[in-house]
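Undergrad: Provide a 3D model corresponding to the input given below.
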Amino acid sequence: MSIDLTETSITEAVQRTFDGAEDERVKELFICLVQHLHDFTREVRLTGAEWFKVMDFLERVGKICNPTRQEYVLLSDILGLSVLVDLIHHPGIGSVTDSTLLGPFYVEGRPTAENGSDISGGVAGTPLFFNGRVLDPEGNAVAGARVDTWHSDGEGFYDVQMPERLHGRLAMRALLTTDDEGRFWYRSVAPRYYPVPTDGPCGEILRAANRSPMRPEHLHFWLHAEGFEPLITMLVRRDDPYVDRDAVFGVRRSLVVDFVQRDAGETAPDGTRMDEPFQTVERTFVLARTERALPH
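TA: Down below sits the predicted model:
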């Protein structure tokens, strides 16, 4: 019955429209979504004027999205949804490296790079040398793992945020491959803390809540290897002023590391005698095996 509905009966009426869904998971998702959405609306007694504001907000979120800016991803991030999905499926058990959210600045088609390369793309900044290693849960090297890495510059901007300055080039991101010992390494520039974009609809939420838009200094990684679960993670600077108040809730204690400050005149990890201060970061990543690759 879908006529003469009441405040309470409309929920079941809408849910019944999904009875014919061939995909049981689709049916489950929409029935639950309708239930919670209707319950929320009844609980807060949403007004017509507020509903119009919500529709306008969602329309503006969509309009500001483009290939290098995903405002819907940012909305998911600042509401904690992105990290919640990750925590449900990757609760952080055993020796496997903790995962966290992807963030809105990952880019397909990033350049490949040889280990030891300078991936800064010519961006000026404090030199940073990263040395990583990828292992399985038993401590064995994972050779041939593909490692995406990307980060901001020393002013907190990603390459896609400054296309005019970089003339459309990608910088501070690359795809590397681990060697026979599971190692990968590169040179770049040190990143910096930065605010998430606040010039769009998501910024309105942060200002309305009087929330900080800041993210702590970090490096992103996305690791893939045959026989292992993909790992999306990041490393956060231990002494960053925003380490305990990330605007998108992405910091996990196990992912906080030292960005070691080195003096001019010291030798960098690649053997270069540096004539300016630089930073070094080291980290071992442990991947989880896929179910079909688990040892018997």
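Undergrad: From here on, just use CA atoms for contacts and neighbour counts.
TA: Fine.
Undergrad: elements contacting the helix or strand where Val134 lies?
TA: For Val134, the element it lies in under DSSP states H and E is strand 127-135. Contact analysis of strand 127-135 by 3 or more CA pairs under 8 Å, 6 or more residues apart in numbering; DSSP states H and E lists strand 183-189, strand 278-286 as its packing neighbours.
Undergrad: 10 Å - rerun?
TA: Packing contacts for strand 127-135, counted by 3 or more CA pairs under 10 Å, 6 or more residues apart in numbering; DSSP states H and E, involve strand 146-151, strand 183-189, strand 260-262, strand 278-286.
Undergrad: Take these and write them to JSON lines, including mean neighbour count.
TA: Formatted as JSON lines, the entries for the helices and strands packed on strand 127-135 read as follows, by neighbours: other CA atoms under 10 Å:
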{"stretch": "strand 146-151", "mean neighbour count": "23"}
{"stretch": "strand 183-189", "mean neighbour count": "23"}
{"stretch": "strand 260-262", "mean neighbour count": "14"}
{"stretch": "strand 278-286", "mean neighbour count": "18"}
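Undergrad: Here is a second sequence; please produce its structure as well for comparison:
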Amino acid sequence: MTAPAFTPEDTGYFTEENSADVVIGRMKTDDARFREVMSAVIRHLHALVKEVEPTQAEWMAAIEFLTRTGQICTDWRQEYILLSDTLGVSMLVDAINNRKPSGATETTVLGPFYVSDAPRYDNGADICLDGKGAPLLVRGRVTDTGGRPVAGALLDVWQTNEDGFYDVQQKGVQPDMNLRGVFRTDAEGRYWFRSVKPRFYPIPSDGPVGQLLDRMARHPYRPAHIHFIVGAEGYEPITTHIFSPDCPYLHSDTVFGVKESLIADYRQVDDPEQAARLGLPNPFWTVESDFVLARPGAVG
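TA: Got it, this is the predicted structure:
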């Protein structure tokens, strides 16, 4: 049996000094992008190891951490997304991939609890199925960057309930599809629906990511928000939130998802006649949030 021939790029034997070059030199892939990405991963990983010089025990602790992170993942819980979120990587990837023109609504993380195929509702419907929480009217418009209304835009919305849990975290406790829904804008680009005022909540912290946050002396809380995916034919879709300005965790979101432009103005209304007209108890909260969509490839 003939041994495979080495090429100059193989760079010979592995040493502490040339470690990254040797590993990269062994790649023979024809996929240029894959080679670019893996070369960068290898160089940065080896540079990290050389900088911190981990002990064998520390290296094994890192391996065990990654193992536990994979083991705790389920259909409804993605611990690696939580890890990416809490280290700021998810927001960095989002920023790089969503460089929008001036005036377009800013984006933020999707989060691990999005569910496709939420029920479609007419404007004005109530997405709160468990009857908990302070009643809230959400309304606004979807426009393009020139201020023109976008008719027929779809808004996919979801949030936690009054207890700080998404429906998928409490199967058999919350109704399925509680606080989820899809709405379509009217001819003037308007949308409106009934919900409850969002509350802050902790990300799942009973696993490896929660232990890591504890070691870093960081809390696991996300500030109160409502998720939105907004899209329309001919426009770039956006994944974003609207945040409550009175939340104590607004400036320390554990996943770094808050942007100043996404902090909405929640107002409490004490008006029995208006409440009756809207089908809400009195008093109630209201928030107006407009979304601006850009055309594909728009810059500036």
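Undergrad: Just give the TM-score of the two.
TA: Their TM-score after superposition, calculated using TM-score structural alignment, normalised by the length of structure 1, is reported as 0.92; 290 aligned residues with a CA RMSD of 1.9 Å.
Undergrad: And the helices and strands packed on strand 127-135 of structure 1: which comes nearest Leu87 of structure 1?
TA: Nearest to Leu87 of structure 1 among these is strand 278-286 (17.3 Å), distances taken as CA to CA.
Undergrad: which residues of structure 2 does the closest one align to?
TA: The counterpart of strand 278-286 of structure 1 in structure 2, using TM-score structural alignment, spans residues 284-292.
Undergrad: Endpoints of that stretch, how far apart?
TA: With CA to CA, to the nearest Å as the measure, the first residue of stretch 284-292 of structure 2 is 27 Å from its last.
Undergrad: that older thread, nearest to Arg110 of structure 1, of the helices and strands packed on strand 127-135 of structure 1?
TA: Evaluated over those, closeness to Arg110 of structure 1 peaks at strand 146-151, with 8.4 Å, by CA to CA.
Undergrad: mean deviation of whatever helix or strand comes next after the closest one from structure 2?
TA: In the C-terminal direction, the helix or strand that comes right after strand 146-151 of structure 1 (DSSP H and E) is helix 163-166. Taking mean CA distance after the TM-score superposition for structure 1, the mean distance separating helix 163-166 of structure 1 from the aligned residues in structure 2 is 1.5 Å.
Undergrad: Over which residues of structure 2 does helix 163-166 of structure 1 lie when aligned?
TA: When helix 163-166 of structure 1 is compared against structure 2 (TM-score structural alignment), it corresponds to residues 171-174.
Undergrad: Check which residues of the matching stretch are buried.
TA: Counting neighbours by 16 or more other CA atoms under 10 Å, one finds that the buried residues in stretch 171-174 of structure 2 are Gln174.
Undergrad: From the chain's centroid, how far away is that stretch?
TA: How far stretch 171-174 of structure 2 lies from its chain's middle: 23 Å, per CA atoms, centre = their mean, to the nearest Å.
Undergrad: same thing with stretch 116-136 of structure 1?
TA: When C-alpha coordinates are averaged (CA atoms, centre = their mean), stretch 116-136 of structure 1 and its chain have centres 19 Å apart.
Undergrad: now do stretch 283-290 of structure 1
TA: That offset, for stretch 283-290 of structure 1, works out to 17 Å (CA atoms, centre = their mean).
Undergrad: what comes into contact with the longest helix anywhere in structure 2?
TA: Secondary structure of structure 2 read by DSSP state H shows that its longest helix is helix 32-52. With CA atoms under 10 Å, 6 or more residues apart in numbering as the test, helix 32-52 of structure 2 has contacts from 16-21, 23-25, 27-29, 53-55, 59.
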